[in-house]
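# after the sequence you'll find the predicted model.
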Amino acid sequence: MSDGGGRPAPETAHAVDARIEGWFADRGWQIFDFQRETWAACAAGESGLIHAPTGTGKTLAAWFAAVGDWLNRAEDDGITPGLTVLWITPLRALAADTTAHLAASAAELGLNWTVERRTGDTASSVKARQRRRLPSALVTTPESLALLLSYAEHERLFASLDVVVVDEWHELLSTKRGVALELCLARLRALRPGLRTWGLSATLANLEQARDALTGGAPGRLVRGMTPAATHIDALVPETIERFPWAGHLGTRLVQPVIEALEAAESTLLFTNTRAQAELWHQAILRARPDWLARVALHHGSLDRALRERVEAMIADGQLACVVATSSLDLGVDFSPVDQVIQIGSPKGVARLLQRAGRSGHRPGVASRILCVPTHAFELVEIAAARRKALAGEIEAREPLTGALDVLAQHIVTRALGSSARGGVSEQALHAEVTATLAYRDLGDAAWQWTLDFVTRGGTALSAYPEFRRVDRVDGRLTVGDRRIARRHRMTMGTITSDAAMSVKWLKGGRIGTVEERFIAQLTPGDVFLFSGRLLELVRVRELTAYVRAARRRKRHVPRWAGGRLAISGTLADAIRGLIEQARDGDYREPELAAIRGLLEVQRQWSALPGADELLVEHVTSREGRHWFFYPFAGRLAHEGLSALVAWRLARMHAATFRFSVNDYGFELVTRSRVEFSAAELRAALSSENLIDDLLACLNAAELSKRAFRDIARIAGLVFPGYPGSHKSARQVQASSGLVYDVLARYDADNLLLDQARREVLERELELGRLRGALDRIDGQSLRLVSPRRLTPMGFPLWVERVASQVSNESWRDRVERMTVQLEKAADR
C-alpha cells in the first residue's frame, strides 16, 4: 500500500474521522484532494470509479472511504461487525498482499474488525468457517464471489454489506470475467439496495464507460487522482544494428548492456511479455553473472504460489537486485518501489508501458523510469511510438463486453442454485437483475427466453439428454434439485479457460508450478526443459502431473504458454505510421529513428517508406515464386484475417495457391503460380464490401468456430472437465465440445451459442473492428505498388516468419543467416 501523501486538501463538507486523520499524520502524510472527494462521495451514498496513477494512494482512498463511513455511522460497542467491505481483486497473487495491508491499517486504527481472504488457495477449513460467518472485510476474486452466491446462505452472509471495492477494474473490464462480476454485483445490489460500489483503475482512456459498467449504468462519481509525475522512457540501442532484422533475433544478445544497467541500480524489475521469455532472460542473466544467484529471482503466474510469495517478500525486504517477471508483478502487488524498470521487447501498448513504468518511483511526486530493450530493430520504432503517445496522454480504451450468453447461462444456474432452499428464484426478478447490468442492458426477450430454455431443457437439440436439464422451471421459478448437478456446477464455475494445466513436481520433493498440457505432451521422458529458472529433466507423467529432476544435459525446450501472441494496439500503430512517415520526410530527430537510419534508408532506396496517406505493396520475384508484401500496420491478429481475405479474393481473379505470413506491420502472400495482379485488382481485394461473408468463406470458419466453441461450451456448462484427480485432457474436452458442436450445427443451426462462437472468432481471433478499420483507412489511401529486386528490410521479417514455420531438413536459422549476409552485401553495394 503506497502512501497517500501530497499537498493539503481544501476543507470539505465531509468530516473525516479523527482516527483516520491521525493515521495519516502519524506517518507524516497529507491527504490528497481526490481521497477526500472519494470519502465524501461514499458517505453521501454514491458509487464511482477512482482513476489515479500507480502509487498515488487510490487504495487508501477506497479503503478509508468504507472504513470512515462505518466509523461515522456505527457505534463502537466492541462487537466485531459482519461483512461490511467486500474487496474484489482480479489476481489471487494480489489477495494476500491486499489482505495484509487492510488488516494492518484496521488494527492501527483500533477497529475491532476481522480481515480475511477467500480464493482458490484458501484452506477448506477456513472456507467452511467463512460460510458460517464472513469477516468484516473480505478480499476475494470474482470466481470465489460467484461461488458464495451459489450457496443457500448467501443472503444471510451479505446482509450487512455496505461497500464493494473492485481493484484493477481495467483488467476485468473487457473480459468475460468482468461480465460475470457485473452479474454478481447486480445480485448484491438486489440484496442491498443502498450498496455502494467503487472501482480502482489506472492507465485507461474510456473512463465514463468503465464507470458505467461498474455501476450498472446507474449514476456514479468519476474521481480523478493527482496528475502523474513524469515518466522517463528510454531505449537501449544496440551498438550495431542489422539492416535486415527479424523478430526475436537479438534474443538475449543484449544481456551484457542489460547487466550494466542492473549494476547501476540498487533494485530492478525486468519485465518480459511472455513467461517463456522470462525463463530465458532469467537464465541468461545468471549465466552472465552466476554470483548473483541469491540476488536475482523469477516471478510469473505459472510458478507455485509459495515460490511467488517468497519472491514478493524478498522484494519487500530489499533482498533482491533484480526480479525477472511478467504481468504477475505489474499490477497492484505492493512492495517498496524499485529504482528502475526494464522492459524486454516492445510493450505493444501505451497503457502496458505506463503500468510497468509506474513500478519504479511508485509514490507521489517521484518520476518513473523505464528502459526498453528491443528484441529486433523495428521495436525501436515501437518504443519511440509508445513514448510519443504516453507523453501526449493518449492511451488505449478497453471496451466492455456485452451479450455473452455462455456467461449468462452459468449465472442463471448459480442464482437458481443459491435460491433453491427458498423455493427458487423468480424469473421476473432474475431478469430485472440481469438487465440492470451494462453487459445485458440490451438483452432482448427472445435471447432471454432462449437462455432459460437452454439451462432448463438443453435447447432444441439436447432436450433428450437428462444431463443438460440443469435447472427446474416451475410456475415461473427456477431451482436446482439435483445434488450432482449442483456439485458439478460449483466445480466448474468461472470464465477462465485455457489448456489444461499440469503440475510440475520434483520426483522426490514438492511442487514447482504448472505448465500447459500441450507442452508436456510434446516431450518424452528424458527430455530437458527450462522452468522456474532451472533445467529440469522429465521423468514421467501421471494424472496431470509431470515429475522431474535436475537435468545434467544443457539442450532444452522452453515451455510455451497460451496468451503469448501480443499484438500492437491501435493507438501504438497510429504512432508507428506517423514515425515511418517522419523518416520518409528525412526527419530523424527521435533517437530511436536515428539509430536505425541505415535500415530505413535502405528501405526507402530499394522500395519506399510509406506515408500515413498511402498503402505500400511490394512485389518481389524469387526462386520461391512471386511475393506480395502488404503493410497496413493494423496488428498481427487483424493481418491474419486480412491476409486470408486478400489471398482468397485474388485467387478468385486468377487461379493461384498462396502461402502467407503475418506480423504487426503487414503480411506476405507468396505463390508459385505465374500470375500478375494490377493495382486495380489489388485495390478490389482490399475492399470492405461483403467483408464478413467473404471472411467466413475464405477461412475454415467451421473449424475456427468449433475451437472458440470449446471455451463457450465449458463456461455454459455443456462440457464437464472432470472431477479433481481425474480431469479430462485438453484433447478430450476438445473432442467432447466438438461432438456437441456438430450435433448443434446439424440439428439446431439457430442455436445462439453457435452464433456467439462465430462472433467471437471474428471479433476476438481476427479483431474484426480493427480489420474493418484498416480496410476503411486503405480505401482513403493511395496504393503505392513497387517491385524491388530483392527482399527489403520491411519484407525480410515476414519472409523469416514463414520460413521459420515451414518444416525443412535444412536449419531455418542457417537459411536466414545466409539470406541476411546476402542482403547486407547488396546493401553495402
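That came through fine. Residues are numbered from 1 along each chain as shown.
# CA only for contacts and neighbour counts going forward, please
OK.
# correct me, but Thr326 touches Thr274?
Yes. The pair Thr326 / Thr274 is scored as a contact, 6.3 Å apart, by C-alpha atoms under 8 Å.
# the two: who's more crowded?
More crowded of Thr326 and Thr274, by other C-alpha atoms under 10 Å: Thr326, with 23 against 20.
# quick check: the gap between the more buried one and Gly178.
In this view, Thr326 and Gly178 are 22 Å apart by C-alpha to C-alpha, to the nearest Å.
# and Ala106, by the same measure?
Taking C-alpha to C-alpha, one finds Ala106 at 29 Å from Gly178.
# tell me which of these two has more neighbours.
Neighbour tally, Ala106 and Gly178, criterion other C-alpha under 10 Å: the higher count belongs to Gly178, 23 against 18.
# ok, the nearest residue to that one once chain neighbours are set aside - how many residues close by?
Computed as C-alpha to C-alpha, 6 or more residues apart in numbering, the closest residue to Gly178 that is not its neighbour in sequence is Leu172, at 4.5 Å. The tally of other residues near Leu172 (other C-alpha under 10 Å) stands at 21.
# isn't Leu172 right up against Leu91?
No. The pair Leu172 / Leu91 is not scored as a contact, 10.2 Å apart, by C-alpha under 8 Å.
# put this next to the previous one:
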Amino acid sequence: MKTPPFRPAAWFTRQHWKPFAFQREVWAAMAAGDSGLLHATTGAGKTYAVWFGALARAQAMGVPMAGRAPPPLGVLWLTPMRALAADTTRALEAPLAEVAPAWTVGRRTGDTAAAERSRQDRRMPTALVTTPESLTLMLTRAAARDDLGQVHTVIVDEWHELIGNKRGVQVQLALARLRRWNPGLVVWGLSATLGNSQEAMAVLVGGPGGRLVRGRVPKVLAIDTLLPADPGRFSWGGHLGAQMQQPVVEEIDRSGTTLVFTNVRSQAEAWYQLLLSARPDWAGVVALHHGSLDKSVREWVELGLKEGRLKAVVATSSLDLGVDFLPVERVLQIGSAKGVARLLQRAGRSGHAPGRPSRVTLVPTQALELVEGAAARRAARAGQVEGRHSPAKPLDVLVQHLVSVALGGGFEADALFDEVRSAPAYAALTREEFDWAVAFVERGGDSLGAYPDYHRVQRDEHGVYRVPDAGIARRHRMGVGTIVSDSTMPIEWVSGGRLGHMEESFVARLKPGDCFVFAGRALEYVRTRDMTAYVRKASSRRGVMASWSGSKMPLSSELADAVLALLHDAAQAAADAGGAAAGRPPPRRGAFAEPEMRAAWPMLQAQLRLSHLPRPGRLLAERYRSREGHHLYLYPFGGRNVHLGLAQLLAWRFARGQPNTFSISINDYGFELLSALPLDLAPLLDGSVLAAEALMHDVLASLNSSALARKRFREIARVAGLVFSGYPGAPKSTRQLQASSTLFYEVFRKYDAGNRLLSQAEEEVLAQELELGRLGDTLARMRTQRIDLVELPAPSPFSLPLMVERFREQLSTEKLADRLARVLAAAEAALDAPPARTIARHDIAPKA
C-alpha cells in the first residue's frame, strides 16, 4: 500500500494552529538529511518542529507511515530528566493517529517497568524516548547493533543542560557509535538558553556544517522584582528572607498557579514552611518538589500542576526543564538566579505555550540582590546569555565507554580510536592516552594487575576486545552513567511508607529523638537499620532544617559584568546629583530608572559614604581594623569559586613574603582576608601579588590540593568503574565508598604515579571547582585595574556580608545576633559622622 503524503501543516490546521516559519524550516532541513540545532524560546513549539521533521526524514527515506506492522526503531529522543520522558512521550503520540498511524512510541528510563522492558526487548517501538544513561545501557547489549543500527534520527532535548558536563560527553560517545553504524544519521538538539549556539551545535553534530535555526516567536517576557518595604542600609545573605514572607504570600494569593524557585533544597524546605505558617489553609494546595523526595511524591506534585489543582509549588532545579505545565501563571525566584540563562529558563515555566506571556518575579534575600535583579533584566534584554562548553577528554568517561562497547559486541582498538576521536570532546585525544585507557581496562594499569576484577576486557585471537566475565558485566551495567553524588539512604516511616532520600552524612549526625524538617514535615529520628533511616511524626514543629552538601551556584561572568556596569552608572548618577552626602536619591533616569536601584539607594548611599562602589576598570580594596585583627576586602566580582582560589592564592603569596596567619571568607562579589598581623599592601599596590607567573603552581601550593584531588577522585573512580556502589537492596555506605576510592588514590600515588586518572582529578579541581581559566582571567583584569584603597571606620555594606559569612561558621544563631548588633551599631554611627573625617581614599594604579 502506497504511503500517503506526509503533510504536517494539515494536522496543525486541524488543531487550529498555524506553523511558525522556523518549524517549517526545521521540517525541510531534516527531510533533506541535515543535522542542526533549534534555538528558540521556551514554549515556542520546538517539540513539534523536530518531531515532524523526524517524520519527514523517515518518509523521505521510504519508511512507511501507515500499515499493519510498525516500522523498526528509527528515532531516539534523548531527555536529560526522567520526569520529562512521560510528557514528551504523550506529546509525540498525539499526532500519530492522523499522520503516522503505523508508528509506535515507547519510553525507556530507569523508571520503566520490567514488563515494559521485556516487551521492548522483543520488539522496539518506532520512536524511543530515553535518557543518556539508558541509551548507554542499550549499547552494552550484545545485539546493540541489531537494535540500534537502523536509527536514522536522534533528537537531544535541553542540550544546554547536557553539553557542559560528563553526561553530555556520554551523549557524544553514543552518537559517535550510532554514526559509525549509520553514517547518514541526522542529529538535532533543542535549546532555549545558550550564549554560544554555534559551538554547542558543532559539539552535538560532530563538527562544522550543522544547520542553526532560531525560533524567533514574538513572546512577552517580564522580569520584575518584589521590592522589600525596608531593604535597609546594611544587609547580608538571608537578611530580607522573613521580611519577604508576607509579600510572597500576597503575590501567590492574587495569582494563578505559581512556581516558587529556590537554588538549594534546604531553602525550598524553609520556604515551604514559611508559606504554610502564614497560610495554614493552603495545606494540600501548596506543595514541595525537589530531587530528594520520593518519586511518588514528585509525580503527585507534577500531576497536580498539570491539572491546575495546586496553588503553588516550591521547587529547586528539579522543575527547571521543559515539563509542560500550562496552568502555571507566575514564577517567583527566591534570591538571585546567579545566571541569565537560568533566570530565562525558569521564567519560561510560566506561559509555556506560543503567544502566552512569561513572567518571573525576583524575591531578594539581601539588598545586593536588588542590584542583581536590575542587572539580570538588562542583560536578558541585551541577549547576554551564558555559554556552555564541553569538558575536554575526561578519561574516566572513556574508560567506562570502552567497557560498554566491549560488552556491546566488542571493539577493535584502531577502529574505536577513530570513532572516539570523532566526538568533539575527544578530538585532541592522543593515541598514547587511548592506549593507556585500553590497557587500564584490560590489565588494571601498573598497580592492579594481580586482581582479576580489574581485568575487565580481554583481547581475542581476532584482535577484538570483549568482557569475559558475567559478574564484571553485571557490575558494569549497574554502574553505567556519570551522575555521581554523595550516597543517600531512604527515609521511611516506622509504620511503613517512604518519604524520600537524604544524604548519609546528614543522617549520621542524628541521634534517636532528634527532630528535623524534611519533605515539608517535622520528623523525629528513630533509628537506622539496613541502610534505611526510620522516622515518626515529631510532636513539635521545631527541628533542624535538613541540609545537603551541594555547593552554591556561583555568579556567572555575564551577570557579574552587568552588575558592575550598573554600579558604575549608579556611582556616576549619584555624583551628578551631588554625591552620597546630599541625602536625596538621584533622578529617575539611567541606573535609577530601575525600581530595584531606587530601592537599593539607602544601601548604595551608605557604601558611597563609607567607601566606593565597585566599577569596571577599578578594583575596590577596603581595609578595616577590629578586635579580631586586620581585615582586607577585595571585590573582583569573579564568583564564589574563583574567589575561593584567589583568596587562598593571595594569602599564600602575602605570607610568603611576610609570615602571617589568615582567615578567609568569600561570596560572589569579593573576599575577605583577616590576618593576625598588619598586612603590608605594597605587593598588591605594585601588582606583584597578582602576577600570572607560576599561577598553577602557586594555586596548588596555596590549597590543600591533595585533599581536593582525593575528593574529586572519588567521583572519577566511580565513573571509571573502580568503585562499585553495591547491588539493589545491599548498597555500600558512604564510608565504604570513600574508603575504597581513597585506597585506590593512595595505591596509584605510590605504585602507579603515571595513572592518568590521578592527573584528571587535579585538572578537574582546577578547571571546575576553582575555575582556573576564569581565575586567570580575573587576575589579568585585576592587574590592569586602578586600585581604590579605602580605610574603613566601620564595616561597609559590601564588606558586612563577608563578615557575616565568617561569623556563621563560628557562632551559634544567638551569638551571631549579638555580634551583628554590635557591628551594625558601629556602622550606623560611622554613617552619621562627617565623611571627610572618616574616609581616606587612595587612587593607586598598579605598575605595568
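The structure has been received and is ready for your questions. A quick note: this is a predicted structure, and the numbers were derived from the prediction, not measured.
# overlay them and tell me the TM-score.
Superposed pair, TM-score by TM-score structural alignment, normalised by the length of structure 1: 0.95. Supporting alignment: 811 aligned residues with a C-alpha RMSD of 1.8 Å.
# picking up where we left off before, the residue nearest to Gly178 of structure 1 matches what in structure 2?
Aligning on TM-score structural alignment places Leu172 of structure 1 opposite Leu162 in structure 2.
# over to Tyr547 of structure 1?
Tyr547 of structure 1 maps onto Tyr534 in structure 2, with residues paired by TM-score structural alignment.
# and whichever strand or helix holds its match, what does it pack onto?
Tyr534 of structure 2 belongs to strand 532-537 when elements are defined using DSSP states H and E. If you count contacts as 3 or more C-alpha pairs under 8 Å, 6 or more residues apart in numbering; DSSP states H and E, strand 532-537 of structure 2 packs onto strand 488-493, strand 521-529.
# what's the angle from that strand to strand 521-529?
Strand 532-537 of structure 2 and strand 521-529 meet at an angle of 140 degrees, taking axes from the mean of the first three to the mean of the last three C-alpha atoms, to 10 degrees as the criterion.
# what residues does strand 532-537 of structure 2 touch?
Residues outside strand 532-537 of structure 2 that contact it (C-alpha atoms under 8 Å, 6 or more residues apart in numbering) are 489-495, 507, 521-528.
# and stretch 150-159 of structure 2, by the same measure?
With C-alpha under 8 Å, 6+ apart as the test, stretch 150-159 of structure 2 has contacts from 50, 54, 57-58, 72-80, 178, 182, 184-192, 321-322.
# how about stretch 404-423 of structure 1?
Residues contacting stretch 404-423 of structure 1 (C-alpha under 8 Å, 6+ apart): 146-147, 149-154, 176, 179-180, 183, 424-425, 430, 439, 451-452, 454-455, 470-471, 477-481, 486, 489, 493, 495, 712-713, 715-717, 752-753, 756.
# same question for stretch 518-528 of structure 1.
499-500, 535-540, 546, 551, 553-557, 559-560, 730.
# so it corresponds to what in structure 2?
Under TM-score structural alignment, the match for stretch 518-528 of structure 1 in structure 2 covers residues 505-515.
# what's the answer for stretch 699-719 of structure 1, then?
Under the criterion TM-score structural alignment, stretch 699-719 of structure 1 matches residues 703-723.
# what does Ser267 of structure 1 align to in structure 2?
Aligned partner of Ser267 of structure 1 by TM-score structural alignment: Thr257.
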